[in-house]
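J.: need a structure here:
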Amino acid sequence: MTIMADGAVILFPGCLISTRYPQVEATARFVLQKLGTPMIDGAKFVCCPDPVMYRSHSKNLWLTIAGRNLASAQKISKEAEIVPLCSGCNTTLSEAVHILSNDDDAKLAVNKRLEKDGLKLEGEVSVRHFIRYLESLPEDRLKSPIKQSLEGLRVACFYGCHLLKPSAIMKPDSVRYPQFMERLVRLLGATPLNYDSKASCCGKGSLDDEVALDMTKTIVERIMACGAIDAIACACPFCFSAFESYLVQEKIGLPVLFISQLFALAYGAPPEILGKGFHRVKIDGILDRYLRGEEKKREEGTREGVKG
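T.: Just a heads-up that it's a prediction; the model follows:
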């Protein structure tokens, strides 16, 4: 059944978030609900697939699978916007839309392959990362659900590669010195820090742990040079994994959170939605500072229950 819903979105969690970081989808859904954004479920998504490794193996297969995801979304709604939670997924789907919108032969070939699944890609498809979706909303709408200001929280926003590039498609405010994550964090009352390397690659896509650790080390050192800092805020599960791997190895207790978690915390989400158990670098200190009274009592009650 095709649903026509003005202003609705279809969340695209991606593989890594669905299997390892469910707190991202949980907090994103909480935030969208508080913002009054209709969400449509039911699309039969598969892996995006990966915009680097898989694409280098076979661009045709990569484009076909991406096209399948786009067509699956269209099958349940012709109007809803696809909102990926993962930067890599966003790159794949956004680039696929660009290619298929400008290359009739490629679109014809993809649709031919999709026939056996009863799918067809037609018309326009809109794809926008969760963070860019938030950025598009009026400031008063973003502020309205805030129950707890994050005043005093010093945050280093990290963009990584795929949220910004290719810039002709992603259209960030700046490729080297973007500010849209900082603007969102500032709306919540937190203080974004200014540092070099926030648009660098974390190295996780190299599939070489040593390379990733070395590249992440440089980024963390530049963040730490800012002085007092409470958390790193990121947009991508691969970047999140790279940061946590390095911080755990070096025994640095600097929490890493997704932007959706910061918004959910400010909007009054309960601890079970915030998903602290999925963090290797503990976020308890931040939750203790900003959980509102009612949620804090629930959290303490849960702890007592576990002790008993």
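J.: can we go C-alpha only for contacts and neighbour counts from here?
T.: Fine.
J.: Find the residue at the geometric middle of the chain.
T.: Most central in the chain under C-alpha atoms, centre = their mean is residue 85, positioned 3.5 Å from the mean C-alpha point.
J.: So it versus residue 170, what's the distance?
T.: 15 Å (C-alpha to C-alpha, to the nearest Å).
J.: same deal with residue 210?
T.: From residue 210 to residue 170 the distance is 29 Å (C-alpha to C-alpha).
J.: Next: residue 247.
T.: 30 Å.
J.: Ok, residue 292 next?
T.: In terms of C-alpha to C-alpha, residue 292 sits 36 Å off from residue 170.
J.: list the contacts for residue 129?
T.: Going by C-alpha atoms under 8 Å, 6 or more residues apart in numbering, residue 129 touches 83-87, 90, 163.
J.: so the residue nearest to the centre of the chain makes contact with residue 15?
T.: No. Residue 85 is beyond contact range of residue 15, at 10.4 Å (criterion: C-alpha atoms under 8 Å).
J.: and the longest helix along the chain, what other elements does it pack with?
T.: For the chain, the longest helix by residue count, based on DSSP state H, is helix 59-76. Contacts defined by 3 or more C-alpha pairs under 8 Å, 6 or more residues apart in numbering; DSSP states H and E place helix 59-76 against helix 53-57, helix 87-102, helix 104-114.
J.: at 7 Å what do you get?
T.: Helix 59-76 makes packing contacts with helix 87-102, helix 104-114 when contacts are defined by 3 or more C-alpha pairs under 7 Å, 6 or more residues apart in numbering; DSSP states H and E.
J.: right, so of these, which gets closest to residue 152?
T.: helix 87-102 (27.8 Å; C-alpha to C-alpha).
J.: want to put them side by side, so please do this one too:
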Amino acid sequence: MKVSYYPGCDLYTKAKVLNDSIKASFKVADFDLKELTNWYCCGTTFTLARDNKMSLIAPLRILAKAQKENGLLLVPCSICYNTLKRANYIFRNDQETLGIINEHLGENYDGNVEIVHPFEFIRENQDKFKSGIKRSLGEMKLGCYYGCYLLRPKDEIGFDDPEAPTIMEDFIKLMGGIPVNFPLKVECCGSYLIINSLEAALQMVYKILKNARENGAEALITSCPVCHYNLDNFQDKIVKMHPEHKPIPIFYFSQIMAIAYDLPTEVWGLGYNKVSPETLLKEHRIL
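T.: Presented below is the predicted three-dimensional model:
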């Protein structure tokens, strides 16, 4: 079955492992991810100015392309998902704005494309995704880090309970792992503060990782390239700030799928992980 797919920019650069592993893993479940032709950047972070109609041009272009295909668009990047969902919320509830952007672009988008995250798609097709599992994850305990973009604002995103989500934990159970619930799983990782307020962002990351460890997590999963970058890439700096910190691996959720499906190790993409998960995987006899 072909599924329209929007990777977004990061999945061809720093998050290439997410792109490669999700395509290969979905193929195991008999879903062929078909990229939108000539897709554009979504505009990244959604504007807070509701009268800024220019910021809605990029999302509408993408959604108009999806409308011409099958009306459903799979979006794995949390930031792209957030941007497209929030733009679509406006298109569905503000016909005047929708008309202005359509006229400007010469499009006829009607607001009815369903923007779906892989976690939602997997939940609706559990039997197919479960049937492909070949390798046990053993007793590996995985903390589920949601961050901000998947959950907020609640009315516009509608992904899960923004304070007590469970969809990622359900995913880990489906893959045969042990999910770890920890209080700071919905806290911000610092996002773009990492650029101009490094120390503040690192303190936020440290609190999240410490909280996950204290609740039993041996590694974390995420779907957000910015969250993954912040959580994974700066743990050496955190050790200098907090010598007691023990680095913890950060996986994209699709890497866990690739492992569970026993795909070739190059699809696992472990070389992309700054904090190597190899020791952990060997401890659980996965590698």
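J.: Quick check: TM-score for this pair?
T.: After superposition, the two chains reach a TM-score (TM-score structural alignment, normalised by the length of structure 2) of 0.89; 279 aligned residues with a C-alpha RMSD of 2.2 Å.
J.: and residue 39 of structure 2, what pairs with it in structure 1?
T.: Under the alignment (TM-score structural alignment), residue 39 of structure 2 maps onto residue 45 of structure 1.
J.: How far does stretch 141-153 of structure 2 sit from its chain's centre?
T.: 9 Å (C-alpha atoms, centre = their mean, to the nearest Å).
J.: what about residue 223 of structure 1, how many neighbours?
T.: 24 (other C-alpha atoms under 10 Å).
J.: residue in structure 2 matching residue 110 of structure 1?
T.: That one, residue 110 of structure 1, aligns with residue 101 by TM-score structural alignment.
J.: In contact with residue 217 of structure 2: list those residues for me.
T.: The contact partners of residue 217 of structure 2, by C-alpha atoms under 7 Å, 6 or more residues apart in numbering, come to 141-143, 180.
J.: Just give the nearest non-adjacent residue to the match of residue 110 of structure 1, would you?
T.: Closest residue to residue 101 of structure 2 in three dimensions, ignoring its sequence neighbours and counting by C-alpha to C-alpha, 6 or more residues apart in numbering: residue 57, at 6.4 Å.
J.: do residue 114 of structure 2 as well
T.: Using C-alpha to C-alpha, 6+ apart, the nearest residue to residue 114 of structure 2 is residue 72, at 4.7 Å.
J.: and if you look at residue 181 of structure 2?
T.: residue 143 is the one closest to residue 181 of structure 2 (C-alpha to C-alpha, 6+ apart), at 6.2 Å.
J.: any idea how far the one you found is from residue 217 of structure 2?
T.: When distance is defined by C-alpha to C-alpha, residue 143 of structure 2 is 5 Å away from residue 217 of structure 2.
J.: and if you look at residue 112 of structure 2?
T.: Counting by C-alpha to C-alpha, the gap from residue 112 of structure 2 to residue 217 of structure 2 is 39 Å.
J.: next one: residue 189 of structure 2
T.: 17 Å.
J.: Ok, residue 256 of structure 2 next?
T.: 15 Å.
J.: And for residue 181 of structure 2?
T.: On the measure of C-alpha to C-alpha, residue 181 of structure 2 and residue 217 of structure 2 end up 8 Å apart.
J.: what sits in contact with each of these two?
T.: By C-alpha under 7 Å, 6+ apart, the residues touching both residue 181 of structure 2 and residue 217 are residue 143.
J.: related to what we said a few turns ago, wait, doesn't the match of residue 39 of structure 2 sit right on residue 70?
T.: No. Applying C-alpha atoms under 7 Å as the test, residue 45 of structure 1 and residue 70 come out as separate, 8.6 Å apart.
J.: Name the residue in these two with the higher neighbour count.
T.: residue 70 (27 against 18).
J.: Name the nearest residue to the aligned partner of the more buried one in structure 2, sequence neighbours excluded.
T.: Superposed on structure 2 with TM-score structural alignment, residue 70 of structure 1 falls opposite residue 63. The shortest distance from residue 63 of structure 2 to any non-neighbouring residue, by C-alpha to C-alpha, 6+ apart, is to residue 113 (6.6 Å).
J.: I am finished for the moment; much appreciated.
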